[in-house]
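A.B. asks: Below is the structure, and that's it, no one-letter string:
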C-alpha cells in the first residue's frame, strides 16, 4: 500500500501477488491460532492459578506457537502450489485492496474447482476450530468466576479477559464482513473497504487495545481526551 501511494502505481507482478497471498494467509491463520492459545492461557491462569507456571511452561508455549506457524506455513504453501497450475491473462485487473484467494480465482482463465474446494475446506477448519478453542475456555472461565465468593475476585477475573475478548470480537467480526462482502456483494468499493479494514485498521486497533492494559498509557489517553474536551 505504501509503495502504491509513493509511486502512484498499483501494478503488481505475478510473483509479488503470489507472495502477498502466501504471507497474508499465513499471518491471518497464525493470528487465529495465537488468539486461541491466549484464551487457553487465560483459562489456566484463572481456573488453575496455583498450577499456572507448571502447566504453561516455556516448553509448552514455544511448542504451541511453533505448531501454529508450521500448520499455516503448510496450508499457505499448498494454496500457492495449487495456484501455480492456474493461468491468468496479461494485465489482469483485481478489484480488491490486495491479492486474496477468492478474487484471484474469479479472474483466473482456467478451472479453479480444486482450488475452491481446498479454500472452503481450510476456511471451515481454520475458522471453526479456533472459535471452538476460544469459546470452550471462556465457558470454563465464566463458570469458575461464578463460583468465586468475592465480587472483587469475579471482577478481576473477568476484566482480565476483557482486552483479549475485545480483540477476538474485532478480528472475527471484521473477517466475517470481509468474506461476506466478497461472496455476496458485487460492489468492488465495498469489498475493498472491508479488506482495508481487515488488513490495516484491525491490526492497529489490536495493538492499541492491548496497550490500554498499561497504566501509563491509560493516564496519557485520559489527559489527551481531557485536553480535547
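C.D. replies: Now that the structure is in, tell me what you want to look at. Here the structure is a predicted model, which means the values were calculated and not measured.
A.B. asks: For the rest of this, base every contact and every neighbour count on C-alpha atoms.
C.D. replies: Fine.
A.B. asks: all helices for the chain, in order.
C.D. replies: Taking DSSP state H as the test, the helices found in the chain are 2-7, 14-47, 52-55, 58-83, 101-107, 113-146, 151-184, 188-196, 202-211, 215-228.
A.B. asks: Can you list the buried residues in the shortest one?
C.D. replies: Of the residues in helix 52-55, those buried under the neighbour-count criterion (16 or more other CA atoms under 10 Å) are 52, 55.
A.B. asks: who are the neighbours of it, in terms of helices and strands?
C.D. replies: If you count contacts as 3 or more CA pairs under 8 Å, 6 or more residues apart in numbering; DSSP states H and E, helix 52-55 packs onto helix 14-47.
A.B. asks: Which positions within the helix it packs on qualify as buried?
C.D. replies: Those would be 18, 20-22, 24-26, 29-47, for helix 14-47 by 16+ other CA under 10 Å.
A.B. asks: Same question for stretch 184-196.
C.D. replies: For stretch 184-196, by 16+ other CA under 10 Å, it's 191-192, 194-196.
A.B. asks: any chance of these in a markdown table, plus distance to residue 211?
C.D. replies: Formatted as a markdown table, the buried residues of stretch 184-196 follow (distance: CA to CA, whole Å):
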| residue | distance to residue 211 |
| --- | --- |
| 191 | 30 |
| 192 | 28 |
| 194 | 25 |
| 195 | 24 |
| 196 | 22 |
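A.B. asks: this is the comparison structure:
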C-alpha cells in the first residue's frame, strides 16, 4: 500500500470513529428520553429484591475498575481528539517504517554486480575499475576485487604500450610481451597472486587482501609514473 493509500485509510478510520461516538451520544439521549417518559410508571418490586439489586450494583462497581473511568466520562470532543492523536501517531510510525524499508531496498539495489571473466575481459578498456573495486570491497568480496585489480593492470600496460591487448590472449602471453624486466617481474608476482585467490580459490580475509592489494597498487603507481621501455 502506498503512503497516500495509508493516509486515506486512517482518515477514513477516524471518520468512522467520530460517527460511532455520535451514535453513542444519540443512544444516551434516547435512554434519557426513555427515563423521562417512564417517570410516572409505578413498578412493583419487593423490598428485598431492591436491596439485593443495590448490593449487586455496589459489587459490580467495586469489581469493574473500568466503570466510571476518565475516558468513559470524557466528552465526545475530547474522545475524538484522543482518537485523532492516536491515529496520527500510528500513521507517523507507518510512514517511518515505509521510508526506512525504501532505503533498505535502495541499498540492496546498489549491491555490486558480479561480472563474469568473459565480461571483464571484453570490457577491459571501458570498465570503471575504481568504482567496481570499491563496491566489491564494501561487499567483502576480496577475491573478486583482486580479479578487477589484475585486469586494471592489464589495461594500463596496454595503454602504456607495454603489451598489445587482445581479449583472446592469455596472461602468460601478456607477460612474455613485456620487455621492461622490472615491470615484467612485478607483473609475474601479481599474476601468481591473482591465480592463487581467483582460480585456486584460496580463502582471503581483509588483512590478507590489504597486504596483496598493496602489490597491485604499487605496480599501478609505477606504470603511471614510468615511460614505456
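C.D. replies: The structure has been received and is ready for your questions. Just so you know, these numbers come straight off a predicted model, no measurement behind them.
A.B. asks: where does the TM-score land?
C.D. replies: Overall, the chain-to-chain superposition scores 0.26 on the TM-score scale (TM-score structural alignment, normalised by the length of structure 1); 102 aligned residues with a CA RMSD of 5.7 Å.
A.B. asks: Now for the buried residues of stretch 184-196 of structure 1: which two are most distant?
C.D. replies: 191 and 196 (8.5 Å; CA to CA).
A.B. asks: What strand or helix carries the residue positioned nearest the centre of structure 2?
C.D. replies: Nearest residue to the geometric centre of structure 2 (CA atoms, centre = their mean): residue 104, 1.8 Å. Under the criterion of DSSP states H and E, residue 104 of structure 2 resides in helix 76-109.
A.B. asks: How about residue 121 of structure 2?
C.D. replies: Going by DSSP H and E, residue 121 of structure 2 is in helix 117-122.
A.B. asks: Sort out which residues of that helix are buried, please.
C.D. replies: In helix 117-122 of structure 2, counting by 16+ other CA under 10 Å, buried: 120-121.
A.B. asks: For the helix or strand following that helix, what is the distance to the chain centroid?
C.D. replies: Where DSSP H and E defines the elements, the next helix or strand beyond helix 117-122 of structure 2 is helix 129-139. Here helix 129-139 of structure 2 is found 20 Å from its chain centre; the criterion is CA atoms, centre = their mean, to the nearest Å.
A.B. asks: Likewise for stretch 202-216 of structure 1?
C.D. replies: 16 Å.
A.B. asks: tell me the helices in structure 2, going along the chain?
C.D. replies: 3-37, 47-63, 70-73, 76-109, 117-122, 129-139, 142-159, 171-177, 181-198, 206-225.
A.B. asks: Which of those has the highest mean neighbour count?
C.D. replies: Comparing the helices of structure 2 by mean neighbour count (mean count of other CA atoms under 10 Å), helix 142-159 comes out on top with a mean of 21.
A.B. asks: between that helix and helix 181-198, how many degrees?
C.D. replies: Counting by axes from the mean of the first three to the mean of the last three CA atoms, to 10 degrees, helix 142-159 of structure 2 points 150 degrees away from the direction of helix 181-198.
A.B. asks: Just the angle for helix 142-159 of structure 2 relative to helix 206-225, thanks.
C.D. replies: 10 degrees.
A.B. asks: Just list what helix 142-159 of structure 2 packs against, helices and strands only.
C.D. replies: Checking 3+ CA pairs under 8 Å, 6+ apart, helix 142-159 of structure 2 ends up next to helix 117-122, helix 129-139, helix 181-198, helix 206-225.
A.B. asks: In TSV: those helices, plus distance to residue 79 of structure 2.
C.D. replies: What follows is these, written out as TSV (distance: least, CA to CA, whole Å):
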stretch	distance to residue 79 of structure 2
helix 117-122	65
helix 129-139	52
helix 181-198	68
helix 206-225	59
